[in-house]
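here's a sequence, model it:
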Amino acid sequence: MTAGVVESNDGEVFSLTFMCEFGEPDGQDIRPGFDIYSLVTPDQGTAYGCIGQVGLDGDVLRVTLDALGLDDPVVGAVLRAPASDVAACKRAH
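Presented below is the predicted three-dimensional model:
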């Protein structure tokens, strides 16, 4: 599964891409610790298992990151997506 959050503000774009497998991980994924979700930043910074907390209040998503060296570890985004997609995020949350 891949889910992305993108923000554009005066020509600057910030995005986070969350990825995970739904199937059972195999030994090749488990040994290096890739048997969990990954998060990719716009500059291709990638971390596994770096999310400390996730909250979804209405259409506002807040993610607290434990890695990636961000100045502010809390990333917030207003989800401008069809109601069915926001509902799917809530079920996955």
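
CA atoms for contacts and neighbours, from now on please.
Noted.

burial measure for Leu39, as a count.
22 (other C-alpha atoms under 10 Å).

what's the closest non-adjacent residue to it?
With sequence-adjacent residues excluded and distances taken as C-alpha to C-alpha, 6 or more residues apart in numbering, Leu39 is closest to Phe18, at 4.7 Å.

could you also give me the structure for this second sequence? I'd like to compare it with the first:
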Amino acid sequence: MSEISAEQVAHLANLARIALTEEEIEHLTTELGQIMQAVEKVSEVATPDVVPTSHPIPLHNPLREDVPADVLSVEQALSGAPEHDGTRFVVSAILGEEQ
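Sure, this is the predicted structure:
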């Protein structure tokens, strides 16, 4: 079983440029140790005959058929627009860019 030390936690925090107090280092050392133990347990049972999964239950995305239907005319689509040029919506430029 791999153990993580307070020195390793402090080193990782330094690499990540995270300032930790001694209490935080002690707390994280315990937590990271528990995480490593959990990963080791999973590694013990993860054998080549166990198929990796992203989700324990097969997911199905129920989608309806894409059936063509009546659509809005250009005039209907633009009827509620605050501003349009007859064929397209007109919107103001963003970030000061002019087009």
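
could you get me the TM-score between them?
For this chain pair, the superposition-based TM-score is 0.19 by TM-score structural alignment, normalised by the length of structure 1; 35 aligned residues with a C-alpha RMSD of 4.4 Å.

before we move on, the earlier item: so where does the residue nearest to Leu39 of structure 1 fall, helix or strand?
Per DSSP states H and E: Phe18 of structure 1 is located in strand 12-19.

show me what that strand is packed against.
Contacting strand 12-19 of structure 1 under the criterion 3 or more C-alpha pairs under 8 Å, 6 or more residues apart in numbering; DSSP states H and E are the following elements: strand 2-9, strand 38-40.

next secondary structure after the last one?
Note on strand 38-40 of structure 1: by DSSP H and E, the next helix or strand toward the C-terminus is strand 46-48.

which positions within that next one qualify as buried?
Neighbour-count burial for strand 46-48 of structure 1 flags 46-48 (criterion: 16 or more other C-alpha atoms under 10 Å).

what about Ala38 of structure 2, which SS state?
Under DSSP: H, G, I helix; E, B strand; the rest coil, Ala38 of structure 2 falls in the helix class.
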